[in-house]
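*Asks:* below are the sequence and a predicted model for it; my questions follow.
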Amino acid sequence: MNSFSESYKAAGVDVTAGYKSVELMKKHVARTKIDGVVSGIGGFGGLFAPNFKDMEEPILVSGTDGVGTKLKLAFLLNKHDTIGIDSVAMCVNDVVCCGAKPLFFLDYIAIGKNIPEKVAEIVSGIAEGCVQSGCALVGGETAEHPGLMPVDEYDVAGFCVGIADKPKMIDGSKLKSGDVLIGLRSSGVHSNGFSLVRKIFDINETTINNTYDELDKPLGETLLTPTKIYVKPILALMDAVEVKAVSHITGGGFYENIPRMLKDGLTAKIDKAAVPVLPIFKLMQKVGNISEHDMFNTFNMGVGMITAVDKEDVDKAIEVLKANGEDAVVLGEVIEGNEGVVFA
């Protein structure tokens, strides 16, 4: 390719760096190829041919999100190969809440200066997230933004499209008093609340390397742990039992997200002692002098996803989740009322 503009490069945009980025990321994108992928990256649109043959009423489900200020930690640690997992996770974990299987993902990377190796490192994480969730990376965009952001910083966002069969979708309509709430453990803070996290620890070039007795890794490494992806365990659970409702515990924590899976007249009663609170959350509460309410209203506290099943299906559900790598815990039950979430 002989495309090159000396004038554009002088303005801060090197188009040849973009071409090199695409070449470097191709091996990562190739890992995500699944049935239905029609085109490779590099075209004007990503092509995908979904298979509807076993569905009564196929519904496309979409989700979009970014990573937020967790990116600041990646900059400080100069580690860019996991942040892409977060980008995918925040989208696919939302989509699977209604029982949809993610099909494909597209990313958007805005960067101060396109360093091909860094971009490829970011995309390697995005590809890993796609592999973990069983969807294809069919395209994306890298935009060099000189003057808009520092040359060593970037932002990552993306969106995914999934598919569900309408008669099998999870919408909470069958939820009833007496159903049991099962929690799937989180891997850490995931990708929410990092503005508060950074304030609590006064995150900078020095403090990010602090060690604490409560943590088995330095602070920055602990906080940068990528968001856990729950797609495959939830889909496997749907094949085994009737899943009444699912909630992805993201920004807003328990108080904001659990009510989203409840219908009117029902409340989630959580046994506080059953919540597998991770050491990082206990440390944050102590260092930041944060109230327990605010902790549960901001963070996942060690539970990244909550499902509701009939009490007769609890043992089977725990067994299936365990077989799919999830050490699930019974958190509580659904009761009558309109209080959203209550703790016992």
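*Replies:* Alright, I've got the coordinates. Remember, it's a predicted structure, so these values are computed and weren't measured experimentally.

*Asks:* alpha carbons only for contacts and neighbour counts from here, please
*Replies:* Fine.

*Asks:* what does the lengthiest helix in the chain contact?
*Replies:* Counting by DSSP state H, the longest helix found in the chain is helix 116-133. Identification of contacts with helix 116-133 by C-alpha atoms under 8 Å, 6 or more residues apart in numbering yields 17-18, 20-22, 24-25, 28-29, 31-32, 80-89, 92, 102, 105, 107, 136-137, 229-232.

*Asks:* mind listing which of those residues are in strands?
*Replies:* 102, 105, 107, 136-137 (DSSP state E).

*Asks:* can you put these in JSON lines and add neighbour count?
*Replies:* As requested, the ones in strands among the contacts of helix 116-133 are exported to JSON lines (neighbours: other C-alpha atoms under 10 Å):
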{"residue": "102", "neighbour count": "28"}
{"residue": "105", "neighbour count": "28"}
{"residue": "107", "neighbour count": "23"}
{"residue": "136", "neighbour count": "26"}
{"residue": "137", "neighbour count": "31"}
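
*Asks:* next, the one to line up against it:
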Amino acid sequence: MDALDPLTYRSAGVNIDAGNALVDRIKPLAQSTYRAGVLGGIGGFGGLFALPAGYREPVLVSGTDGVGTKLLLALEANQHGGIGVDLVAMCVNDILVSGAEPLWFLDYYACGQLDKTLAETVIAGIAEGCRQSGCALLGGETAEMPGMYPAGHYDLAGFAVGIVEKSEILTGGACREGDAVIGIASSGAHSNGYSLIRQILVRSGAHAHVQINGEPLVDLLLRPTRIYVKAIQSLRKTVTVHALAHITGGGLVENLPRSLPENLAARIDPQTWQTPALFQWLQEQGQISTEEMRRVFNAGIGMVAIVPWAERQTAVQSLLDSGEQAFVIGELTARQDGEGVAFLD
């Protein structure tokens, strides 16, 4: 009977040395995001963060998310620089809706076989998203799992924690009939609806070099999700914000009512902003109804703020000063038929 070679973790497909080398390469990326409160650094069993002083009744707000099948387009196009920004954006924009200031972020990167260069590119994007939102990349996990993922594929998940004074939590309870609905522009499809987008691409036979208004389709589809943290923080210092809504999967139809009291609805005028050409192209190529488009995509509005009607123009100007595009897209009305959003078509 022939002797068998002894087994090792590496022969099973896991390269511990590569994982350690990646940790060394991403330490400077994490350090570039550090803010007051960070204790220690990357490499420990857990990330440590001291809560900021000055809060009477501090409340921690947490959120977790991924980037869905947008990852598959990034893999096909071999463009991974923005995916990490997407990951952070989907988490911090969610906790922002409660009025929270993001404090720290954790990521989970899973793959079949670790490609250090690819992983570093993705994590560099995560660090960029953390810098944009003012939170620290406090730690994370890189999991190499042979047989779980096809060669070259990876998956991402993230987890954000923020803080808000208990008395300043946004619940939507302050909303009143007649309040203005302020729409803040998205940067594209963000990280939602990509299972449908991929089907549209198959049906249309479109390739990466198709141009839409002079921009390559692949660039439009992989444009990172907009992070609204700093603009909203400035807005809340300028006007009274009654509620916020992050417009993700489900569009305005599903997400805006989540931030409103049960007795109020939003009356939205779609003529108040220009739907981006990307969405028009997707609708035409997929022969998708307007109703379905509104239930899947953000239609060019990535975040909504509800403010008193008298403060609407001040709110728009504050957002413009922060580098955002913003529009008064409607107002709150008494809910009549159970629908949380009504479009004036």
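*Replies:* Received the coordinates, thanks. All figures in this text were calculated on a predicted structure; none of them were measured in a lab.

*Asks:* among the contacts of helix 116-133 of the first structure, which are in helices?
*Replies:* The helices, defined by DSSP H, take in 17-18, 20-22, 24-25, 28-29, 83-89, 92, 231-232 from the contacts of helix 116-133 of the first structure.

*Asks:* who's in contact with the residue lying closest to residue 157 of the first structure once chain neighbours are set aside?
*Replies:* Nearest residue to residue 157 of the first structure in three dimensions, chain neighbours excluded: residue 66, at 4.0 Å (C-alpha to C-alpha, 6 or more residues apart in numbering). By C-alpha under 8 Å, 6+ apart, the residues touching residue 66 of the first structure are 87, 90, 156-158.

*Asks:* so residue 66 of the first structure versus residue 338 of the first structure, what's the distance?
*Replies:* From residue 66 of the first structure across to residue 338 of the first structure, the span is 32 Å (C-alpha to C-alpha, to the nearest Å).

*Asks:* again with residue 204 of the first structure
*Replies:* Residue 204 of the first structure sits at a distance of 43 Å from residue 338 of the first structure (criterion: C-alpha to C-alpha).

*Asks:* with residue 139 of the first structure instead?
*Replies:* Using C-alpha to C-alpha, residue 139 of the first structure is found at 43 Å from residue 338 of the first structure.

*Asks:* those two: which is more packed in?
*Replies:* Taking neighbours as other C-alpha atoms under 10 Å, residue 139 of the first structure and residue 338 compare with residue 139 leading, 20 against 14.

*Asks:* surely that one is in a strand?
*Replies:* Yes - when DSSP: H, G, I helix; E, B strand; the rest coil is applied, residue 139 of the first structure is found to be in a strand.

*Asks:* and the alignment partner in the second structure of residue 286 of the first structure, how many neighbours?
*Replies:* Residue pairing (TM-score structural alignment): residue 286 of the first structure is matched to residue 284 of the second structure. For residue 284 of the second structure, the neighbour count with other C-alpha under 10 Å is 12.

*Asks:* same question, residue 291 of the first structure
*Replies:* Neighbourhood size, residue 291 of the first structure [other C-alpha under 10 Å]: 11.

*Asks:* what sits against it?
*Replies:* Contacts for residue 291 of the first structure were tallied using C-alpha under 8 Å, 6+ apart; they are residue 285.

*Asks:* and it, how close does it get to residue 279 of the first structure?
*Replies:* Distance of residue 291 of the first structure to residue 279 of the first structure, computed by C-alpha to C-alpha: 16 Å.

*Asks:* can you check residue 299 of the first structure too?
*Replies:* As judged by C-alpha to C-alpha, residue 299 of the first structure and residue 279 of the first structure stand 13 Å apart.

*Asks:* okay, the two: which has more neighbours?
*Replies:* More crowded of residue 299 of the first structure and residue 279, by other C-alpha under 10 Å: residue 299, with 27 against 16.

*Asks:* spatially nearest residue to the corresponding residue of the second structure for that one (excluding sequence neighbours)?
*Replies:* Using TM-score structural alignment, the equivalent of residue 299 of the first structure in the second structure is residue 297. In space, and not counting its chain neighbours, residue 297 of the second structure is closest to residue 251: 5.0 Å by C-alpha to C-alpha, 6+ apart.

*Asks:* and residue 190 of the second structure, by the same measure?
*Replies:* Using C-alpha to C-alpha, 6+ apart and skipping the chain neighbours, the partner closest in space to residue 190 of the second structure is residue 225 (4.3 Å).
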